[in-house]
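Asks: Just need the structure, nothing else, for what follows:
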Amino acid sequence: MTNAPAAARPEPPRWYRWTVLAFISLAMFGNYYLYDTIAPIADLLKQQLQFTDEKIGLLYSSYSLGAILFLLLGGIIIDRFGTRKATMLFGVICAVSGFVTMASSDIRIMLLGRFLLGLSAEPLIVAITAAIAKWFRGKELAFAMGINLLVARFGQIAADWSPTWARAAYSNWQTPLVIGAFLGLTCVVGATIYWVLEKRAEARYALGEAGTTDKLVLADLFRFNRSFWYITALCVAFYSLIFPFRSFAIKFFIEAHQAERSFAGQLNSLLPFAAMIATPLIGLLVDRIGRRATLMAVGTLILVPVFPLLAYTQVTLYAPVVMLGLAFSLIPAIMWPSVAYIVEQKR
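Replies: The predicted structure is shown next:
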């Protein structure tokens, strides 16, 4: 069977496909955990290293800069060398970034670590998504994608809950980053086992393709209709609000509301937790009743009172955070599928 032509080989057994999914999802766990290691120590960076909020913000901006600069090139690397090699490459860089970030209190070294994470983490997500398409096309593709995202969200939740399960580590700024660096090694572990499983499968089974690559035509950017650009503007505005807030939320809860660090982390975890549970349910609801534009408007209106409640009242923190979690579930559940309705399939 080993030397049989690809057309004559059987498909991989179901258990084999789900084993592959488990290990590439493990890489996603480490990826998402590494991103969220800064928020729980933001106040410690200020107290122990005299970092300003601007410097803490730069730790996130350097990630974004790396992602923006490298994401297109990362896609080219995936197309050129395949998902197996790309996942390994980006997984290794992700893991290295965690150790660079925790190695020194020098802001320049930490910025380098976060930059390395940005230029590898986002392409790693693309590579893993392409790998799932390769292994599950024509099978349980949507469900497999959902499981992969579920595991990734657990990485975010684990980071937010780390002040609870690793309370002793939060006596200084560095130990939580050390924990994050070692958990980031799951990117390499997952990529390595995926490499072995796929290499073995290539000789025994008929594998799918990740999909054909369309030619990039920059002029097409100016041919999208007005509705597409409205969705794009909403996407930019929405995530520009959510991600900076999550970056500073734990610090804000501690300083402005005198919350315990563990409780502040648990509150911050409500957003990814809500997305895990509510987003697919909202998607099912919207598929049944429609009203996409109306429900997106409702989601944006829910956001309006959230930050005044947090900033100017002493209302229980659960109320605005739950509202934010609802919006965080509602808007993406409608926004992303809406693109399929307003953009031609070939584009």
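Asks: Could you use CA atoms for every contact and neighbour count after this?
Replies: OK.
Asks: Does anything pack onto the top helix by length along the chain? Which helices or strands?
Replies: Longest helix in the chain, counting residues (DSSP state H): helix 53-103. Judged by 3 or more C-alpha pairs under 8 Å, 6 or more residues apart in numbering; DSSP states H and E, helix 53-103 is in contact with helix 14-35, helix 42-49, helix 107-136, helix 174-184, helix 186-202.
Asks: of those helices, which approaches residue 81 most closely?
Replies: helix 107-136 (10.6 Å; C-alpha to C-alpha).
Asks: how much does the closest one deviate in direction from helix 186-202?
Replies: 30 degrees (axes from the mean of the first three to the mean of the last three C-alpha atoms, to 10 degrees).
Asks: Give me the distance between helix 107-136 and the centre of its chain.
Replies: Centroid separation for helix 107-136 versus its chain: 9 Å, with C-alpha atoms, centre = their mean, to the nearest Å.
Asks: and this one, so I can compare the two:
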Amino acid sequence: MESTDNESLLSRSAMSQGQGKGQPNKPRAGSSSSGERQLSRSGSLIKPIPGSPIGDDDDLESGPIEPDVGCCDPRKWWFRWMMLVFISFLGFGSYFVYDIPAALESDIEHAMNVNVAQYSLLYALYSWPNVILCFFGGFLIDRVLGVAWGSILFAGFVLLGQAVVAIGAQSNLFWLMLAGRFIFGIGGESLAVAQNNYVVRWFKGKELNMVFGIQLSFSRVGSTVNLNIMKPVFDSFSNITPAYSQLGAAMWFAALFCGLSLSCAVILLFLERRTDRVIKRDVGGSDEKVNLKDVKDFPLSLWLLFIICVGYYVGVFPFIGLALVFFESKYSVDSATSHALTSIVYIISAAASPVFGLLVDRTGRNLTWVIAATAVTVGCHVMMAFTFINPYVPIIIMGFAYSVLACALWPIVSLVVPEHQLGTAYGFMQSVQNLGLAVVAQGAGILVNSNGYLWLEIFFSICVALSVLASILLWLVDDASGGKLNASAKTRKREAAEKERAALIAAAPPSPSSSPSMGNRMRPRTPVELRNRFLTRLGIEKPVNLRSLPLAQPSLLR
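Replies: Presented below is the predicted three-dimensional model:
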């Protein structure tokens, strides 16, 4: 009886093997199930028997077939760059709307019948709240909402705020316009924090510096487009009267760009969910949860980054805001030339930031680039303060230095804090930057009125020099702790590969051959084990009484 069963079982095995070498079995329509699997070695589709250890064998090379995800596959190389397009347009509307008061200053003052001090509140009510709000926005992204839902929320605030501004203009209610700018400010800076989180999430360890440069370019393009088209747009509504209704129509036009940003936030949510579903990314995130108390535990290197950020940006943005009269008074240029000079920094940064970002990606050495950019900017302010060299020279150099610093500085945060604290860290960085800009903008105006532009340039030189000192101190602190922040690109690539290899080894299941319960770990398989392993791969159930049966009866071998 045993011999008959054995021959029958071997016949079934041979038939299965013949099917594998010949015409492959084709499953009937509707007969496929989750238990089916394609064996790459035989090319045949076999339905394993329940309980069969198929797929558990450590030597089986063929894994489960990935599902067909269509044209939008997050595992493709181009998917990250498609994400970058939507990430860049995510903040386009916010940057476009932010500088509307600058583009329509005289028109706003005339249409709403306000003076310069009242007009300045349109910027003040944006900046001051963000000293606190964008920090809590980063905390909400890390702890409560996540980057995708956080982006939708803050893009919604941007659109709502601009809509309230438009309603206030159409209703001739300046206080309502101010309320709209306040609402807009709640979302604007926090949306920038979400953008930074998205960039680090998709490009950390790859083209991070270049992508930060591209993001900076889009922000400057948004501001530049606004400054160039909003005045013609306002004039195109000249048939609408009175003047405040004309202003309201222009504000509704600007709200369309905020709607574009909100649409990008929704698309990014869809793409994030698709990525989680296809590549089985951990949607729960890290087990570590961010806490507001984490701020006091931020490392010294992060606090030095905050000082660099504040010291540098207060020497650039307030300077550009006050440079019109400075160029006209010191260099005796006309208004058109003065406007051209002040716009050079933004124009250069829009074009040069991606190039410098790629250069930083290829070379690494972020701190070296930061030190060079801050030192060069100090030299530009010193030239404008104490020499009469053509103003195009220092302002063009400042534009390139500003591009380098933005590409090299902001990615360093992702090297200092863990990923679950990125939103909080970037939010705090935005907060201290807004605090510095708000204080210095008001203080610079007082300084000009009392002491003139020479002392203003000396003040800006001191601010940027402070960022140089903080950069050098950060380089010393980093060098004492291993030089991670100023490592070369080759070193970072090697360390990332070693870290990934260690993670794969830690996550891999232990091999059966490494189990201490086995006697001789290098013992060859017996003929019986080879036969059983072959039948197991074919998905054929082995009766218990045959699992140790020899290949042939001893009587047949005599």
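Asks: ok, how many other residues are close to the aligned partner of residue 154 of structure 1 in structure 2?
Replies: Matched by TM-score structural alignment, residue 154 of structure 1 corresponds to residue 221 in structure 2. Here the number of neighbours of residue 221 of structure 2 (other C-alpha atoms under 10 Å) works out to 20.
Asks: Residue 20 of structure 1 too?
Replies: 22.
Asks: Please name the nearest non-neighbouring residue to it.
Replies: Closest residue to residue 20 of structure 1 apart from its sequence neighbours, by C-alpha to C-alpha, 6 or more residues apart in numbering: residue 194 at 5.9 Å.
Asks: Show me what the one you found aligns to in structure 2.
Replies: Here residue 194 of structure 1 is matched to residue 268 in structure 2, going by TM-score structural alignment.
Asks: do you know how far that match is from residue 431 of structure 2?
Replies: 25 Å (C-alpha to C-alpha, to the nearest Å).
Asks: And these two? Which one has more around it.
Replies: Shown here are residue 268 of structure 2 and residue 431; by other C-alpha under 10 Å, residue 431 has more neighbours (27 against 23).
Asks: Enumerate every residue touching that one.
Replies: By C-alpha atoms under 8 Å, 6 or more residues apart in numbering, the contact set of residue 431 of structure 2 is 130-135.
Asks: how about the spatially most central residue of structure 2, what does it touch?
Replies: By C-alpha atoms, centre = their mean, structure 2 has its centre lying nearest to residue 199, at 1.1 Å. Applying C-alpha under 8 Å, 6+ apart, we find residue 199 of structure 2 in contact with 84, 87, 208, 211-212.
Asks: how about it, what's its match in structure 1?
Replies: Superposed on structure 1 with TM-score structural alignment, residue 199 of structure 2 falls opposite residue 132.
Asks: For residue 208 of structure 1, see how far away its match is.
Replies: With C-alpha to C-alpha as the criterion, residue 132 of structure 1 and residue 208 of structure 1 are 10 Å apart.
Asks: Please apply the same query to residue 200 of structure 1.
Replies: For residue 200 of structure 1 relative to residue 208 of structure 1 (C-alpha to C-alpha), the value is 15 Å.
Asks: do the same with residue 23 of structure 1
Replies: Taken as C-alpha to C-alpha, the span from residue 23 of structure 1 to residue 208 of structure 1 is 18 Å.
Asks: Check residue 257 of structure 1 too.
Replies: In terms of C-alpha to C-alpha, residue 257 of structure 1 sits 53 Å off from residue 208 of structure 1.
Asks: So which of the helices and strands packed on helix 53-103 of structure 1 is nearest residue 97 of structure 1?
Replies: Taking those one by one with C-alpha to C-alpha, helix 107-136 is closest: 4.5 Å.
Asks: quick one: the helix or strand following that closest one to structure 2 mean distance?
Replies: As assigned by DSSP states H and E, the chain's next helix or strand after helix 107-136 of structure 1 is helix 141-160. Per the superposition on structure 2, helix 141-160 of structure 1 and its aligned residues are separated by 2.4 Å on average (mean C-alpha distance after the TM-score superposition for structure 1).
Asks: Contacts made by helix 141-160 of structure 1 with the rest, please.
Replies: Residues from elsewhere that reach helix 141-160 of structure 1 (C-alpha under 8 Å, 6+ apart): 21-22, 25-26, 28-34, 36-37, 39-40, 129, 132-133, 136, 265-266, 268-269, 272-273, 276.
Asks: Which among the residues you listed count as buried?
Replies: Buried members of these, counted by 16 or more other C-alpha atoms under 10 Å: 21-22, 25-26, 28-34, 36-37, 39-40, 129, 132-133, 136, 265-266, 268-269, 272-273, 276.
Asks: from memory residue 318 of structure 2 sits against residue 442, does it?
Replies: No: Residue 318 of structure 2 is not in contact with residue 442 according to C-alpha atoms under 8 Å; the separation is 9.1 Å.
Asks: Show me which of those two is the more surrounded one.
Replies: Between residue 318 of structure 2 and residue 442, counted using other C-alpha under 10 Å, residue 318 has the larger neighbour count: 19 against 12.
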